[in-house]
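Novice: Sequence first, then the predicted structure, then my questions.
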Amino acid sequence: MRQHFEALQKTGANHVPLSPLSFLRRAESLHAARTAVIYGDIRRSWAETCDRIRAVAAGFMGLGVAPGDTVSVLSPNIPELFELHFALPLTGAVLNTLNTRLEPETIAYILDHADTRLVVVDRELVPLLSQAFDRLGRTLPVVEIADPNAPGETLGGPTYDSLLANEPLPVVLPDDEWNAIALNYTSGTSGRPKGVVYHHRGAYLMALGTGTAWQMPPYPIYLSVVPMFHCNGWGHPWLMAMLGGTMVFTRVPAADRILAAIRTHGVTHFGAAPIVLQMLAEAESNATPFDPAIRVLTAGAPPPPSVLEKTRAMGFDVMQVYGLTETYGHISQCLWQEDWDDLTPAEQSELQAQQGIAFPMVEEVTVIDRASGAPVPRDGTTQGEIAIRGNTVMAGYYKDAEATAAAFADGWFWSGDGAVVHENAYIQIRDRLKDVIISGGENISSVEVEAVLYRHDAVQAAAVVAMPHEKWGEVPCAFVELRDGVQATSDELIAFCRTNLAGFKAPKSVIFETLPKTSTGKIQKFQLRNRAKSLE
């Protein structure tokens, strides 16, 4: 009878909060002797790594870090950043990984908006943090990573290594799986970046779902290429603890270092943006293919079919995935279908560039006609907006209830990406509904670039759109109207942008002309996008 079922209760025996900290405890007991980290001459077992993590967590608590505090980290992919993905959640604090490619002004904005309690900084990036503090108008407590593999400066704060002297904390799960584990900022595709809150439950399920979708065996050897400031490395640091994997670090994602690491350490898996795959293909054009094949996830702008062809010839088994900062990273995959086996390499690569179907931990990824509220037909031509539901959708935007409510309208998370659905239920993006440019895996806000251009004395009006680029996928192209009687060159405006923006955000081309506008004065960007496509 129904009442007998309803009488059953959650207890400590049958209900435990989901958290990737469980994977740390598993790694310490099950994978203790296995290699967890390879970095230059450094080799550490899971037992050593877990001991370090627990000691560092105790060190942060000794510095006054408390549950709910935000700790920001400015660091390349190195073992310390990997350890912080467990150490900070162990204290109850929230990990905020900062994009090392951002300009000081944006870093200062994030530090302020995130209510950062303390900053962990790699000493090579101290100058960047110092400039951000100058923009912020104040300093914050700092812990410095003194990496022997890189030069650096010091602000005089305690070092990361000094925290290792503390008595290690026990691994204790959070009281509530809804507690924040990470705060990741979007690339500011419509102005200022928004803070995206991840919870322990979502991080746990992201790791489980990725391992299943990628069909990963135990003990993979994973090369850390995806920046951990991108959706916490797509959740892969937590996944490696679950599987007893080995994390291999090169610090700098240069082609020669990546290829050398693959060969030296027997790398089996890695993730990378399409620009990195193209870089590897160009560097490895005449080499013997990897055998067995290296399993690779790629995400960002859809990879050009030509790059997929080249990487397949190299011995890379590449799978396209799709996701957003708001979804913890990838939530759909272009899973290979057997009936593709007999197609030509070019045809296969075209299909591989699709965004595919939902990961197993995601309840639903669909394409909806916003006007009718109905899913679009599976005809490969009718366009709608990608909408997502599931446990790996963010808790919400930090300190922005209005934006959160808009993103979650009608019980879906709305991606802003326009797409079609094919007969086999695979999704394919056709156009971005927001004016976002994805260049080498980095999102660039056209609004942000336009704002800088408008600050130049010679600029009357400006519009920035994506222009196809052989290497980067797409890059910013600026269309500019000059003020009457004033002159400026393309090089001058590009240089101006570079002094006020991160280099990758600056336009790569500037076209001077009268901008097309509606009767109300709104710039007709769709015309400029079509123009930019012809400028490749």
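Specialist: Arrived safely. Numbers count the residues shown, from 1 in each chain.

Novice: For the rest of this, base every contact and every neighbour count on C-alpha atoms.
Specialist: Fine.

Novice: Distance check, the nearest residue to G68 once chain neighbours are set aside against H200.
Specialist: Excluding its sequence neighbours, the residue lying closest to G68 (CA to CA, 6 or more residues apart in numbering) is A93, at 4.9 Å. For A93, the distance to H200 equals 12 Å [CA to CA, to the nearest Å].

Novice: Then W340?
Specialist: In terms of CA to CA, W340 sits 38 Å off from H200.

Novice: Mind checking which of those two has more residues around it?
Specialist: Between W340 and H200, H200 has the larger neighbour count (other CA atoms under 10 Å), namely 24 against 14.

Novice: returning to what we had before: shared neighbours, A93 and H200?
Specialist: I181 (CA atoms under 8 Å, 6 or more residues apart in numbering).

Novice: Verify the contact between Q352 and C334 for me.
Specialist: Yes: shown here, Q352 and C334 form a contact pair, counting by CA atoms under 8 Å, at 6.1 Å.

Novice: neighbours around F5, how many?
Specialist: For F5, using other CA under 10 Å, the count is 8.

Novice: And G191, by the same measure?
Specialist: Neighbours of G191 (other CA under 10 Å): 13.

Novice: Was I right to think it contacts S445?
Specialist: Yes: using CA under 8 Å, G191 makes contact with S445 at a distance of 6.8 Å.

Novice: more neighbours, Q352 and C334?
Specialist: Shown here are Q352 and C334; by other CA under 10 Å, Q352 has more neighbours (26 against 23).

Novice: Below is structure B, check it against A:
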Amino acid sequence: MIVPFSVNDFLARALAVYAERTGVIDEPNQPAASLGDLSYARLGELARAQAAKLDQLGLGVGDRVAYVSHNSARLLAAFWGVCGSGRVLVPVNFRLSVDEVRYIIEHSGSSVVYIDPELKDALSDLKADHVFVLGEDDDDLYDYDREPRPWEPDENATATINYTSGTTARPKGVQITHRNIWTNAVTFALHAGVTDRDVYLHTLPMFHANGWGMPFAMTGMGVPHVVLRKVDGAEILRRVEKHGVTVMCAAPAVVAAVLDAAPDWEGEIPGRDTVRIIVAGAPPPTKTVARVEAELGWEFIQIYGLTETSPLLTVNRRRQEWDDLEPEERAHKLVRAGTPAIGVTVKIDDEGEVLARSNVVLEGYWDQPEESAVALRDGWFHTGDGGVIDDEGYLVISDRKKDVIITGGENVSSIEVEDVIFSHPDVAEVAVIGVPDEKWGETIKALVVKAEGSELTEQELIDYCKSKVARYKAPSSVEFRDVLARTATGKLQKFKLRAPFWEGRERQVN
């Protein structure tokens, strides 16, 4: 017997087993109206009511619905209200510039767009059939008076399109199927040891690779979701204490924020010996891992993956064999990307690139068949990351073959930033590179040759970039040079430009 996988399987189990349990604790400080504490039964009602409203608006199977939103219970419900009724959810990074959001809405063909209240003025001129403000236009979000049209699940149908920065100036829309989501959620939950005794804190943006699949995994196991709208180290500690949080996912910058807040916490750090913090985006320094275990008493779990892989490819969790190791030695083992998750095959090609095969690998890039063919050639997904597999069988990411900088867990295309900087009339040449940073993993540095006679300053150029793209994409530092290293054919030699900043480090990522 073959029963098609569907995102609905996760909510269906929660409704069958945990209907009266508190399933969601919405962020209390939502700018419009918090939904408060929701039972799983209520979450199911929201999903059905949204599906019915999309019916009323005339959306059919496969039509796209975009959310430009911070974390919220309304966005969480959309994973079933939209995807679970056969439509395609397009979760958009709310940190992007207006032009970037506009491009994603238009490129995805989203006919319905829901906007966070904080963004309604900035995004007031979006072009779509229907544009609504979350929390202010809930009558346009839910229809409780009718049952939604039934959808016959198709596990190979696109469930979400997640836009990610790549090697081109424009983001690519990653098509994630129901089968991708199902496989990722189940294997992730298994490796993370999720049970119905857990409490999950959404420190990770839900738009980011669908919250790494945790909305589905946690729901299927009846785990309460604690929604966090904005990351703050002290507030994370407060939520852990108040709600008994036991698991969260985070970029290294979030880990750093919690460690920075811990010395000012009065009393014992909450969650000691009970919290598991799952980290990805860039491997943090060994001493950060050691500090998590020593100062917080939390278990550190490292994973590696990409939006294109739903995202879990490898996992590195403390093993019984490491229990007697010194903390620094154990931490050194934990900073590796890890071993392949169940159902994942990883190999290194002759050029040192990490390749992967799995049911979590994307269907393709939306409306970009040539990009899809390149990424999925020869039956393998080409990650663009360089790496090695060590003697213990652990993947270690050593370099980045594609031109992407990961800062604070966000992917930034260096080409995109270069394009913006080069548009400044005082810039003659530019190369953008990632340089190591203790807090953010990497920060963006622009190496610039000024036009003759220019008096352009570092701060002026940084401010110019912030006016053109999302602030996190702007360089944090600018270094003016007389010349940039190039090949005989005129191509920038970024490995030479990066080398001085990474000297003495084993890996060219941080």
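Specialist: Structure received. Please read all numbers here as calculations on a predicted model, not as lab measurements.

Novice: one step back: tally of neighbours for the residue nearest to G68 of structure 1?
Specialist: 24.

Novice: do you know how far it is from T70 of structure 1?
Specialist: 6 Å.

Novice: same check, this time on W238 of structure 1
Specialist: 19 Å.

Novice: Quick one: residues contacting the counterpart of P304 of structure 1 in structure 2.
Specialist: In structure 2, the residue paired with P304 of structure 1 is P285, using TM-score structural alignment. Going by CA under 8 Å, 6+ apart, P285 of structure 2 touches 335, 438, 510.

Novice: again, only this time at 10 Å
Specialist: 252, 331-332, 335, 437-439, 441, 510 (CA atoms under 10 Å, 6 or more residues apart in numbering).

Novice: thinking again about what came up before, so for Q352 and C334 of structure 1, which residues contact both of them?
Specialist: Common neighbours of Q352 of structure 1 and C334 (CA under 10 Å, 6+ apart) are 318-321.

Novice: Just the ones of these in strands?
Specialist: 318-321 (DSSP state E).

Novice: and the longest helix for structure 2?
Specialist: Ranked by number of residues, the top helix in structure 2 under DSSP state H is helix 40-56.

Novice: what's the average distance of that helix to structure 1?
Specialist: Here helix 40-56 of structure 2, set against structure 1 after superposition, deviates by a mean of 1.3 Å using mean CA distance after the TM-score superposition for structure 1.

Novice: Mind listing what's buried along that helix?
Specialist: 40-55 (16 or more other CA atoms under 10 Å).

Novice: Just tell me the aligned range of it in structure 1.
Specialist: Counting by TM-score structural alignment, helix 40-56 of structure 2 corresponds to residues 46-62.

Novice: again with stretch 406-424 of structure 2
Specialist: Going by TM-score structural alignment: stretch 406-424 of structure 2 matches residues 438-456.

Novice: before we move on, back to that, against which helices or strands is the longest helix of structure 2 packed?
Specialist: helix 8-17, strand 22-25, strand 37-39, helix 73-81 (3 or more CA pairs under 10 Å, 6 or more residues apart in numbering; DSSP states H and E).

Novice: Most distant residue from the centre of structure 2?
Specialist: Computed with CA atoms, centre = their mean, the residue of structure 2 farthest from its C-alpha average is G453, at 42.4 Å.

Novice: doesn't it fall inside a strand?
Specialist: No: checked against DSSP: H, G, I helix; E, B strand; the rest coil, G453 of structure 2 lies outside a strand; its state is coil.

Novice: Could you find the counterpart of it in structure 1?
Specialist: By TM-score structural alignment, G453 of structure 2 lines up with G485 in structure 1.

Novice: doesn't Q460 make contact with that match?
Specialist: No: checked against CA atoms under 10 Å, the pair G485 of structure 1 and Q460 is beyond contact range at 11.2 Å.

Novice: Trace L88 of structure 1 over to structure 2, please.
Specialist: With TM-score structural alignment as the criterion, L88 of structure 1 matches V82.

Novice: Please tell me I have it right and the residue farthest from the centre of structure 2 contacts P425.
Specialist: No: G453 of structure 2 is beyond contact range of P425, at 11.6 Å (criterion: CA under 10 Å).
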